[in-house]
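please work out how this folds:
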Amino acid sequence: MTKTDYNQAVKLIKSALSEDIGKGDITSELLIPVKSESNAEVLVKESGIISGIEIFNLVFAVIDKKIKTGFIKKDGASVKKGEVIGYVKGNTRNILKGERVALNLLQRMSGIATQTSELTRKLNNKSIQIIDTRKTTPNMRVFEKMAVVDGGGANHRMGLYDMILIKDNHIEANNNISNLLDVLKKNKSRIKKKVELEVKDFSEFKIVMAKGKGLVDRIMLDNFKVSDVSKAAALNNGVFELEISGGVDYTNIQNYQNINGVRYISIGAITHSVNSLDIALNFIT
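Purely as a prediction, here's the structure:
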């Protein structure tokens, strides 16, 4: 985790804890002695890929630096149903304060990593990377994109600030893709980041091939048929990076397995439509 990611993670964890704890855990304050100490174990209840261990540990470090956590697995590792993979030891009240936030993040991130891993294995083509999108849970992007990497995928841009991605609404605002490329050319001196341009059909693709050299780094083939992806890749012949986007899921990803010349497949569902992995924190003493 970079220093920037760490600082953002701490900020988001504090916000999540504040949301959950509010003015205090009134149940634990009623039933648990102030100095009570407990041991708990992290139990995997569903097989998959673990992600979020570092964040889980950080939640408890933010609450109480005296709480000890430990894991026998690392982020990105396979875990099996019934495995005990970690422990939490310390003040009972403080463990209970952090339990839900820590588990929510661990479960969510592990679900994303698991789905990304399943898609990567199904695709079975190391020359094509599965990448995420900006279709993430608000304020959870840093965590969800970490999970994609733990699952064997890669990150697309983090936000609007680190890559120029020209999509359909930008094109419509400039009337058509040819006009847009003219505007892009006029502003070439202002371009400091990589440029990706979405095309909706083969005719737009050919316009970018003709006018986009030196302006565009990557072309996004949005909702292209497999046959048209093959045609585009052959025509492109390595001039631009190619990204497939739209409608790709576990049921059809193998259709793209043998296409040469495609670098990326972006799948929004790996962050916006994912089931959390079932993981529990059980007190043992």
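
going forward, measure contacts between C-alpha atoms and count neighbours the same way
Will do.

name the element R93 belongs to?
Using DSSP states H and E, R93 sits within helix 92-123.

no, scratch that, I was asking about E243
strand 241-245.

report all helices and strands that that strand contacts.
Applying 3 or more CA pairs under 8 Å, 6 or more residues apart in numbering; DSSP states H and E, one finds that strand 241-245 contacts strand 218-222, strand 264-266.

now the second one, please; I'll put the structures next to each other:
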Amino acid sequence: MHESVERLIQAALAEDIGPGDLTSRYFVPAERRATGFIVARESGVLSGGDVALEVLRQVDTSIEVTLLVEDGSRISSGAYLIKLEGPARSLLTAERTVLNFLQRMSGVASATRQYVDAVKGTNANILDTRKTIPGWRRLDKLAVTHGGGVNHRMGLYDRVMVKDNHLVAEGRVEELQQAIANLKADHPDVEVELEADNLTQVEAFLGMEYVDHILLDNMSLAELRRAVELRGDKASPKLEASGGVNLETVAGIAETGVDFISVGAITHSARALDLALDFVKRE
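Next up, the predicted model:
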């Protein structure tokens, strides 16, 4: 468990529990034990099982947890996902935080899988973006992989992405090439991506050195196909389509031959998957 995720879980529990779970303390006997199942109320893709384990561990190490379904699995409504056994007070105290993590992550994974399914049969991969909930990026991106998507950069530090505003500030292509060369001299393993708003820029970028990716921003299908033609049979740079992507348009974009399609909606607008904790009678 990455330390940033552990801190996030600690903050979530502190936010929810505060100085104590008063309802459980006063209305649930301390000696009572319970068995419950986290159940899917709708179909989708599960994500967040390991995070749920960590939440429960931080609440009460005596809770026994059995993961019945692996992360990344398709689930149907009514499916039993996780079995929980332990002190009833502890299960009730952890319930909302566990579900918050599972529902958010499963929602992202489910949304991603819809896009992945839509481009099946093409060579295009679905990419995430940095449009994530602050503090949640690592989990949002993990959920994307559970949905079959591919992670773009984690932050500003692990890939250079020169966008239109950077290009305005930088100026001429010669100056841009020199800046890229300077970067590669200091950080040879960092990939470089340039944003192109038109085919003239695509042609210019294809003639430059050390360019690993070209972002084709808000281009028409005809422009995307032409950009792929301009690159030809070369394996690099990879071409990424962005803008105007939804479930109705993504298949057509994929069929142009681009390598990646970035979809901000799979993280910034993902709907939580409907999951619940159901207690069962103990023998």
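
TM-score for these two?
TM-score of the superposed chains, computed with TM-score structural alignment, normalised by the length of the second structure, equals 0.93; 278 aligned residues with a CA RMSD of 1.6 Å.

need the distance between the two termini of stretch 122-133 of the second structure.
Its start and end residues considered, stretch 122-133 of the second structure measures 30 Å (CA to CA, to the nearest Å).

then stretch 234-249 of the first structure?
Taking CA to CA, stretch 234-249 of the first structure runs 23 Å from one end to the other.

same question, stretch 187-206 of the first structure
End-to-end distance of stretch 187-206 of the first structure (CA to CA): 22 Å.

which residues touch that stretch?
Residues from elsewhere that reach stretch 187-206 of the first structure (CA atoms under 8 Å, 6 or more residues apart in numbering): 162-168, 177, 215-224, 228, 232.

same thing with stretch 24-38 of the second structure?
Applying CA under 8 Å, 6+ apart, the external contacts of stretch 24-38 of the second structure come out as 80-89, 91-93, 275-282.

one more pass at 10 Å, please.
Stretch 24-38 of the second structure is contacted by residues 22, 63-68, 78-93, 95, 98-99, 102, 275-283 when judged by CA atoms under 10 Å, 6 or more residues apart in numbering.

show me which residues of that stretch are buried.
Neighbour-count burial for stretch 24-38 of the second structure, with 16 or more other CA atoms under 10 Å as criterion, is recorded at S24, R33, A34, T35, G36, F37, I38.

now the helices and strands packed on strand 241-245 of the first structure in CSV, with mean neighbour count?
Below are those laid out as CSV (neighbours: other CA atoms under 10 Å):
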stretch, mean neighbour count
strand 218-222, 22
strand 264-266, 22
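
can I get those in JSON lines including distance to K145 of the first structure?
JSON lines is the format used below for these (distance: least, CA to CA, whole Å):
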{"stretch": "strand 218-222", "distance to K145 of the first structure": "20"}
{"stretch": "strand 264-266", "distance to K145 of the first structure": "13"}
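
what residue of the first structure matches up with G252 of the second structure?
Under the alignment (TM-score structural alignment), G252 of the second structure pairs with N255 of the first structure.

quick one: I21 of the first structure and G98 touch, right?
Yes. With contact defined as CA atoms under 10 Å, I21 of the first structure reaches G98; the gap is 8.7 Å.

and those two? Which one has more around it.
Set I21 of the first structure next to G98 and count neighbours by other CA atoms under 10 Å: G98 wins out with 22 against 13.

that one: what's it in contact with?
G98 of the first structure makes contact with I13, A16, L17, D20, I21, F56, V59, F60, A61, V62, I63, D64, according to CA under 10 Å, 6+ apart.

surely the first one meets R100?
No. When contacts are counted by CA under 10 Å, I13 of the first structure is not listed as touching R100 (11.6 Å).

number of residues surrounding the counterpart of H187 of the second structure in the first structure?
H187 of the second structure maps onto I191 in the first structure, with residues paired by TM-score structural alignment. For I191 of the first structure, the count of nearby residues is 13 (other CA under 10 Å).

for the closest residue to A118 of the second structure other than its chain neighbours, pull up the helix or strand it's in.
Excluding the flanking residues, the one nearest A118 of the second structure by CA to CA, 6 or more residues apart in numbering is A251, at 5.8 Å. Per DSSP H and E: A251 of the second structure is located in helix 250-254.

any residues touching that helix, and which ones?
With contact meaning CA under 10 Å, 6+ apart, helix 250-254 of the second structure is reached by 115-126, 219-222, 224-225, 241-242, 244-246, 260-263.

repeat that with 7 Å
Contact partners of helix 250-254 of the second structure, identified using CA atoms under 7 Å, 6 or more residues apart in numbering, comprise A118, V119, T122, A124, L221.

trace the last one over to the first structure, please.
Pairing criterion TM-score structural alignment: the partner of L221 of the second structure within the first structure is identified as V226.

contacts only, for that match.
Here V226 of the first structure is in contact with Y256 (CA under 7 Å, 6+ apart).

how about 10 Å then?
Applying CA under 10 Å, 6+ apart, the residues contacting V226 of the first structure are A232, I244, N252, N255, Y256, I259.

roughly how far apart are the residue lying farthest from the centre of the first structure and N94 of the first structure?
What lies farthest from the middle of the first structure is P33; by CA atoms, centre = their mean that is 40.0 Å. Applying CA to CA, the value for P33 of the first structure to N94 of the first structure is 11 Å.

likewise for A154 of the first structure?
Remark: distance between A154 of the first structure and N94 of the first structure (CA to CA) = 35 Å.

do the same with T285 of the first structure
In terms of CA to CA, T285 of the first structure sits 15 Å off from N94 of the first structure.

neighbour count winner among the two?
N94 (20 against 9).

residue in the second structure matching the more buried one?
Aligning on TM-score structural alignment places N94 of the first structure opposite S90 in the second structure.

OK, contacts around the counterpart of D75 of the first structure in the second structure?
Taking TM-score structural alignment, D75 of the first structure has D71 as its aligned residue in the second structure. Residues near D71 of the second structure by CA under 10 Å, 6+ apart: 45-50, 81, 105-106, 109, 143, 145-147.

what about burial for those residues, which qualify?
By 16+ other CA under 10 Å, the contacts of D71 of the second structure give 45-49, 81, 105-106, 109, 143, 145-147 as buried.

will you turn those residues into JSON lines that also has distance to V202 of the second structure?
JSON lines is the format used below for these (distance: CA to CA, whole Å):
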{"residue": "V45", "distance to V202 of the second structure": "37"}
{"residue": "L46", "distance to V202 of the second structure": "39"}
{"residue": "S47", "distance to V202 of the second structure": "37"}
{"residue": "G48", "distance to V202 of the second structure": "39"}
{"residue": "G49", "distance to V202 of the second structure": "42"}
{"residue": "L81", "distance to V202 of the second structure": "47"}
{"residue": "M105", "distance to V202 of the second structure": "36"}
{"residue": "S106", "distance to V202 of the second structure": "37"}
{"residue": "A109", "distance to V202 of the second structure": "32"}
{"residue": "A143", "distance to V202 of the second structure": "32"}
{"residue": "T145", "distance to V202 of the second structure": "29"}
{"residue": "H146", "distance to V202 of the second structure": "33"}
{"residue": "G147", "distance to V202 of the second structure": "31"}
